[in-house]
Each structure stands twice: as C-alpha cells, then as structure tokens.
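Novice: sequence? don't have it. structure:
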C-alpha cells in the first residue's frame, strides 16, 4: 500500500550547498501569506543542538525539535524568517523516519501544507511534489540521488545565486501541492 501525502512537498538535493533551504525559503515567501505553512528540516547527521531549539521528542534513534527563534542563520531560523508558521528540525537516521513521520501525522492534519527538506522521506511516502536540486555543472552525483531524481516531479539546477525553476510555479490548493501549468 502506498503512503500518499499530497500535503507534503519534499525537497532533496544531490549534495550539500545545492540551494535546498534557499529554494524552500523562496517558496515560503511566495505562499506564506496564503497558507499556514509548516516546515520540517531533516538531517541524518547527529550533532549537539542549539539551546534555542525546543526538544519535542527525543529517543536514542531520533530527535524532533521546534525552532522558536527567528534570529540566526541556521537553516531552521531561515525557514522561520521566511514566513513558515512552525519549523521543526529533526535528526534521524533514514531507517527511523517512519517513527518521525508517525509523530507528525499525530500533530498535523492532512490539510496542513508541509515543506520538508528530506530525501530520505521519499522512501516512505509519495508526496504531493518531490523536487530535486542539483548544483549547476555538478556531475558527481551519488547513486542514491540519481535514484531519487528518477522519482522527482521536477529536477532543476542552482547556479549559486538562482534556480532554473522558480517558486512561483508551485501552488498549494485543495490540500495538495502542484506545479502550475
């Protein structure tokens, strides 16, 4: 059985610094005035968390924290500054993402528009939209990213400043993410 989540837009990339958070911020700025957006930033890397983050749930396998600080330069701060109503930062290995997803299914309705920066979640859900970003002229793409690219609704590039696809081409209507025609 497929786990379809039309209210979730996933953003993944072919590596670090390919513009995932920047594109998410541009999308939030484009839509925030119309929707009560929630962002979930997922990292498979564990490190000490900022004291400003509010730990919501913590196990040996994952941490879910809520960002409450609009100041700062962390990705979660930037998503909040862009206009997301709530921002969560998650540290979890991919095999524990179903537990994380289960937590969010309990606190967010299917009508809540969600933007999640996570490639790993694509292994467990079929989102409304799945966007894949590559840095221009990057030919050193990991096999896993190539696999995700085949599942992506849109694959586009970032040249260090701009994208060859713009956030205004995306809409959230009837509880579903779509690319405008």
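Specialist: It's in. Note that the structure is a prediction, hence the values are computed from the model and not measured.
Novice: from here on, just use CA atoms for contacts and neighbour counts.
Specialist: Noted.
Novice: how close does the nearest residue to residue 4 once chain neighbours are set aside sit to residue 177?
Specialist: Nearest-residue entry for residue 4: residue 126, 4.7 Å, with adjacent residues in sequence omitted and distances by Cα to Cα, 6 or more residues apart in numbering. Distance, residue 126 to residue 177, using Cα to Cα, to the nearest Å: 12 Å.
Novice: overlap of the contact sets of the two?
Specialist: Counting by Cα atoms under 8 Å, 6 or more residues apart in numbering, the common neighbours of residue 126 and residue 177 are residue 6.
Novice: where do the strands sit along this protein?
Specialist: Remark: strands assigned in the chain by DSSP state E are 4-13, 38-43, 54-58, 62-67, 86-92, 114-117, 126-135, 154-158, 170-173, 176-179.
Novice: can you point out the buried residues in the first one?
Specialist: Right, the one you point to is strand 4-13. 5, 6, 7, 8, 9, 10, 11, 12, 13 (16 or more other Cα atoms under 10 Å).
Novice: same for it, what does it pack against?
Specialist: Applying 3 or more Cα pairs under 8 Å, 6 or more residues apart in numbering; DSSP states H and E, one finds that strand 4-13 contacts helix 20-31, strand 114-117, strand 126-135, strand 176-179.
Novice: structure two is appended below for comparative analysis:
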C-alpha cells in the first residue's frame, strides 16, 4: 500500500506531487504521509547540503519518528497534513539503519495503511507498490541517492516549476494497492496525451476436450481460503493496471458475478 516519491534533487516538486496525490485520494480513504530524512552520520554533512538546522545533530540513537500535528506551517510534513493526510510522520534515520527505522515506523502505522512516502534512499530496502521520481525539466543533474534508485522508478515525472508532465488521474488505488495503468504509447507533442490501455480476456465457453467451461475452473490463491473461478482471479490481477477490461464469452450471463457491464 505504499506510493513512494523520490526526486533527482532538491526543490523540484516532490512534495507538491505528494500533496496532489494525497488531496485526490484522501477523499475516499485515509492516507498516511511519510517524509524520510536520511543522515549519513550524526556529525557529517547535512543531507540538504547546509548546516545549522539541527536535524542531524539533534538525532538521538539510530532513528527518530515524529508525528506532525501542525498543518499551518510551511514544513513539508505540515503541507502533507494540510493536503488531507490522516496522519503524517517524519522519520530521521542514519543511512546504515534505514531498514530498522522504517520497520519501527511501519509497526506503528500498521500493515493495512495506505501510504504516500517521500524518499530516495528507502527504495534501496523497500519495494513499494509504485515508485515515482520527480526531476526538473531544466536540469540534467541527479544527486547521489537519486542515481542509485532511478533504475527502479515506474515513472520519471518532469516538473517545469508550475506543473508536471504527468496526469494524476492515471494513478489507481484499489484494495489498498497503488498502480499506474500501462499506456499503449509514450506521450507525443503531436499526438496528444497517452492512449488508454485495454486488456481483453478471451473467456470462450465449454471445452470439447475438458467438457467444462475453462473460465470457471476453480483455483486457489494465497490470500483467499476458498477456490475461485480462474476468470475472477485474472480480472482481479488486471484491475488497476489497465484503463479498461473487456471479456469475450459465449455465455455472458455466466460471468455476471464479476460485475462488468454487458
């Protein structure tokens, strides 16, 4: 249930994108916001390249979790809360202990939480449901932590300072899981926006060889106790990855339980 957002560098719009996502999806369910600040060493260089803010020097132990309660300040965590997040947490953690830190935080949040998280370094130890990275259209520079994880990005989002080359409406959240439906083509300045992607299931009918409708073959899955028709399992796996799912079948009424329009 985690959407992770990284960035190529500072001030490229990572928090703006996170806030936009939270604002859209928090209307229908609780979203937890997380900001992670990774510290190389307590007495080392500030991760933002400055000094004197106290973030690194004030860290006691290997990590610290703070819950944001103020939605009126300009802090990134405050902005996430103001955008509609039910809870927002700030994890400050030593680079070498990031696994320990995120494990402790996730224990607090709970396993079923839907999360929007800002971090690059976390991608090295956690595989989220979706990983987006934001970069400036005016810069080709990637900071070290971004270079290490950009190969894992599901989508590189480009910011021009006022908006993104990314339609947030393409994001899907179903059953607590984030996904980004595949597109049939890349955006083109002449052809317009991405085309919608459709999956077609050829459900057919009774098999002469098997003597039964193959689409109704019962199969077991890891997260369900009772066997289910294979067509139901396939539809479940495709939802969220495609804009539209079509089913071709000889007997439409047999598949009415799926809830598709006919």
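Specialist: Everything's here; your move. Remember, it's a predicted structure, so these values are computed and weren't measured experimentally.
Novice: if we can go back for a sec, of the strands of structure 1, which is nearest residue 75 of structure 1?
Specialist: Smallest distance to residue 75 of structure 1 across these (Cα to Cα): 8.0 Å, for strand 38-43.
Novice: angle of the closest one against helix 20-31?
Specialist: 180 degrees (axes from the mean of the first three to the mean of the last three Cα atoms, to 10 degrees).
Novice: equivalent range in structure 2 for strand 38-43 of structure 1?
Specialist: Mapping strand 38-43 of structure 1 onto structure 2 (TM-score structural alignment) gives residues 32-37.
Novice: contacts only, for the nearest residue to residue 159 of structure 1 once chain neighbours are set aside.
Specialist: Leaving aside its chain neighbours, residue 159 of structure 1 sits nearest to residue 136 (5.1 Å; criterion: Cα to Cα, 6+ apart). Contact analysis of residue 136 of structure 1 by Cα under 8 Å, 6+ apart lists 157, 158, 159, 160.
Novice: would you turn those residues into CSV with neighbour count and distance to residue 122 of structure 1?
Specialist: Shown next, in CSV, are the contacts of residue 136 of structure 1 (neighbours: other Cα atoms under 10 Å; distance: Cα to Cα, whole Å):
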residue, neighbour count, distance to residue 122 of structure 1
157, 20, 20
158, 21, 21
159, 14, 25
160, 11, 25
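Novice: just say which of the strands of structure 1 is most tucked in.
Specialist: Stretch with highest mean neighbour count among these: strand 114-117 (a mean of 25; mean count of other Cα atoms under 10 Å).
Novice: how big's the offset between that one and structure 2?
Specialist: Compared with structure 2 after the fit, strand 114-117 of structure 1 shows a mean deviation of 0.5 Å (mean Cα distance after the TM-score superposition for structure 1).
Novice: map residue 123 of structure 1 onto structure 2.
Specialist: Residue 123 of structure 1 maps onto residue 124 in structure 2, by TM-score structural alignment.
Novice: tell me, how many residues neighbour the nearest residue to its match once chain neighbours are set aside?
Specialist: Closest residue in space to residue 124 of structure 2, ignoring its immediate chain neighbours: residue 149 at 6.9 Å, by Cα to Cα, 6+ apart. A count of neighbours around residue 149 of structure 2, defined by other Cα atoms under 10 Å, yields 19.
Novice: how close does residue 149 of structure 2 get to residue 94 of structure 2?
Specialist: Relative to residue 94 of structure 2, and taking Cα to Cα, residue 149 of structure 2 is found at 18 Å.
Novice: who touches residue 76 of structure 2 in this structure?
Specialist: Neighbours of residue 76 of structure 2 in contact, by Cα under 8 Å, 6+ apart: 15, 35.
Novice: quick one: map residue 4 of structure 1 onto structure 2.
Specialist: Correspondence of residue 4 of structure 1 to structure 2, assessed by TM-score structural alignment: none assigned.
Novice: against residue 72 of structure 1, how distant is residue 4 of structure 1?
Specialist: 34 Å.
Novice: likewise residue 28 of structure 1?
Specialist: 17 Å.
Novice: the two - which one has more neighbours?
Specialist: Of the pair residue 28 of structure 1 and residue 72, residue 28 is the one with more neighbours under other Cα under 10 Å, namely 26 against 11.
Novice: which residues sit in contact with the equivalent of that one over in structure 2?
Specialist: Here residue 28 of structure 1 is matched to residue 22 in structure 2, going by TM-score structural alignment. Residue 22 of structure 2 makes contact with 31, 80, 83, 84, 85, 116, according to Cα under 8 Å, 6+ apart.
Novice: so the second one touches residue 33, yeah?
Specialist: Yes: applying Cα atoms under 8 Å as the test, residue 80 of structure 2 and residue 33 come out as touching, 6.3 Å apart.
Novice: for residue 247 of structure 2, the count of nearby residues, please.
Specialist: Using other Cα under 10 Å, residue 247 of structure 2 has 17 neighbouring residues.
Novice: for it, which three-state class applies?
Specialist: Counting by DSSP: H, G, I helix; E, B strand; the rest coil, the backbone at residue 247 of structure 2 sits in strand.
Novice: once you drop chain neighbours, what's closest to residue 142 of structure 2?
Specialist: Residue 142 of structure 2 sits nearest to residue 8 (Cα to Cα, 6+ apart), 4.7 Å away.
Novice: that neighbour - how many residues pack around it?
Specialist: So residue 8 of structure 2, with other Cα under 10 Å, has 25 neighbours.
Novice: that one maps to what in structure 1?
Specialist: In structure 1, residue 8 of structure 2 lines up with residue 14, judged by TM-score structural alignment.
Novice: what do you get for residue 158 of structure 2?
Specialist: So, by TM-score structural alignment, residue 158 of structure 2 is matched to residue 157.
Novice: coming back round to it: redo the strands of structure 1 as JSON lines? Include distance to residue 108 of structure 1.
Specialist: Listed next are the strands of structure 1 as JSON lines, based on distance: least, Cα to Cα, whole Å:
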{"stretch": "strand 4-13", "distance to residue 108 of structure 1": "10"}
{"stretch": "strand 38-43", "distance to residue 108 of structure 1": "9"}
{"stretch": "strand 54-58", "distance to residue 108 of structure 1": "14"}
{"stretch": "strand 62-67", "distance to residue 108 of structure 1": "14"}
{"stretch": "strand 86-92", "distance to residue 108 of structure 1": "11"}
{"stretch": "strand 114-117", "distance to residue 108 of structure 1": "9"}
{"stretch": "strand 126-135", "distance to residue 108 of structure 1": "15"}
{"stretch": "strand 154-158", "distance to residue 108 of structure 1": "25"}
{"stretch": "strand 170-173", "distance to residue 108 of structure 1": "16"}
{"stretch": "strand 176-179", "distance to residue 108 of structure 1": "14"}
